[in-house]
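K.L.:
could you look at this predicted model? Sequence included:
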Amino acid sequence: MRIDKYLKNARVIKRRTIAKEACEQGRVLVNGKTAKPGTEVDTGDEIEIIFGTKPMKIKVEQVLEHVMKDDYKEMYTIIND
């Protein structure tokens, strides 16, 4: 699944266009590499999103195409450094 769509489905970022813009600005890393909006993510990947001064690091647990309201919590875990 594309990183911009994953971030939207997992409710990390509210809208796909905002997720796409974050990728284009170089604020999203997948496994330590800068991600383009079309970068594919899979189970086990680590995603780092830079919001302001504090980065958020998550690990992909599931990749779901259609997500119900409460199921998004199972899609990733937050990694603390």
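P.N.:
Looks like it arrived, so ask away. Residues are numbered from 1 along each chain as shown.

K.L.:
alpha carbons only for contacts and neighbour counts from here, please
P.N.:
Noted.

K.L.:
report the longest helix in this protein, please.
P.N.:
Scanning the chain for the longest helix, with DSSP state H as the assignment, gives helix 16-24.

K.L.:
what about versus this one:
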Amino acid sequence: MRLDKFLKVSRIIKRRTVAKEIADKGRITINDKVAKSSSDVSVGDTLVVAFGNKTLTVKVTALLETTKKDAAGEMYEIVSETYKENY
């Protein structure tokens, strides 16, 4: 499954266009390699997504073409969530 589609279907990022922009800016890695929006995501992959002041690390547990809101959380497991402090 494409990275941008996974991020949208899993609801880590709400819109696919936003997921594509973030990926194409080099702010997402798959298994420690910088990923593009068209990169393939597989079960067991570790994704690191750098938002503005938050870095989210998740492990892919399932690939589903479509999900309901309450089932989206089953597609990944949060490994860590860190925040940058502004001074």
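P.N.:
Good, I have the coordinates. This structure is a prediction, so every number in the text was calculated from the model and none was measured.

K.L.:
hmm, back to that, can you mark which positions in the longest helix of the first structure are buried?
P.N.:
R16, A19, K20, A22, C23 (16 or more other C-alpha atoms under 10 Å).

K.L.:
kindly report the same for stretch 59-78 of the first structure.
P.N.:
Buried residues in stretch 59-78 of the first structure (16+ other C-alpha under 10 Å): K59, V60, E61, Q62, V63, Y72, M75, Y76.

K.L.:
do a quick rundown of the helices in the second structure.
P.N.:
3-9, 16-24.

K.L.:
make CSV from those and add distance to T82 of the second structure to it.
P.N.:
Below are the helices of the second structure laid out as CSV (distance: least, C-alpha to C-alpha, whole Å):
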stretch, distance to T82 of the second structure
helix 3-9, 18
helix 16-24, 18
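
K.L.:
residues near N80 of the first structure, how many?
P.N.:
7 (other C-alpha atoms under 10 Å).

K.L.:
mind listing the strands for the first structure?
P.N.:
Under the criterion DSSP state E, the first structure contains strands at 28-30, 33-34, 46-51, 54-60, 76-79.

K.L.:
I'd like the ones you listed laid out as JSON lines, including distance to K8 of the first structure.
P.N.:
Below are the strands of the first structure laid out as JSON lines (distance: least, C-alpha to C-alpha, whole Å):
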{"stretch": "strand 28-30", "distance to K8 of the first structure": "13"}
{"stretch": "strand 33-34", "distance to K8 of the first structure": "18"}
{"stretch": "strand 46-51", "distance to K8 of the first structure": "13"}
{"stretch": "strand 54-60", "distance to K8 of the first structure": "13"}
{"stretch": "strand 76-79", "distance to K8 of the first structure": "12"}
